[in-house]
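> Coordinates only, no sequence provided:
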């Protein structure tokens, strides 16, 4: 799995960080998503998929 983010779409809701804190973070100044791990290990795949589901801006995608 490869995680892709579109920072221009991000609204800073932070739901991705709640769902997968080992993969996502937020910028201190603007709250925009930061990608910590573009190729997370298998044990984090479900958390990444949850982050995709809860992202209100649809700013996260994956390539399998």
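That came through fine. These numbers come from a predicted model, not from an experiment. Numbering: from 1, shown residues only.
> can we go C-alpha only for contacts and neighbour counts from here?
Fine.
> So which residues of this structure form strands?
All strands of the chain, identified by DSSP state E, fall at 2-5, 24-26, 33-35, 60-63.
> Second structure for comparison follows:
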């Protein structure tokens, strides 16, 4: 199973907690004050960081899915 990150930019309120937790996966667009998902399918090595980013998002704009293969 691999991890897939789902991001809803419409919910993003610009807290940037995701970027703090997982800079390998996220970036931030200062023009729009929203997060930018750089890796929807991050490597297993950063799974814990992806989970922390989803957990720390106050707007609940990040969800994680398990995908086969």
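Thanks, I have the structure now. None of these values were measured; they are calculated from a predicted model.
> quick one: the helices in structure 1?
With DSSP state H, the ranges of helices along structure 1 come out as 15-19, 45-54.
> Would you format those helices as TSV with mean neighbour count included?
Formatted as TSV, the helices of structure 1 follow (neighbours: other CA atoms under 10 Å):
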stretch	mean neighbour count
helix 15-19	20
helix 45-54	19
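> Columns distance to residue 2 of structure 1 on top of those helices, output as a markdown table?
Shown next, in a markdown table, are the helices of structure 1 (distance: least, CA to CA, whole Å):
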| stretch | distance to residue 2 of structure 1 |
| --- | --- |
| helix 15-19 | 15 |
| helix 45-54 | 10 |
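> would CSV of the strands of structure 1 with mean neighbour count be doable?
Shown next, in CSV, are the strands of structure 1 (neighbours: other CA under 10 Å):
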stretch, mean neighbour count
strand 2-5, 17
strand 24-26, 20
strand 33-35, 21
strand 60-63, 16
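> Columns distance to residue 16 of structure 1 on top of those strands, output as CSV?
Converted to CSV, the strands of structure 1 look like this (distance: least, CA to CA, whole Å):
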stretch, distance to residue 16 of structure 1
strand 2-5, 11
strand 24-26, 6
strand 33-35, 8
strand 60-63, 9
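> wait, which of those strands is closest to residue 51 of structure 1?
Of all the strands of structure 1, strand 60-63 sits nearest to residue 51 of structure 1, with 7.8 Å by CA to CA.
> All set, thanks.
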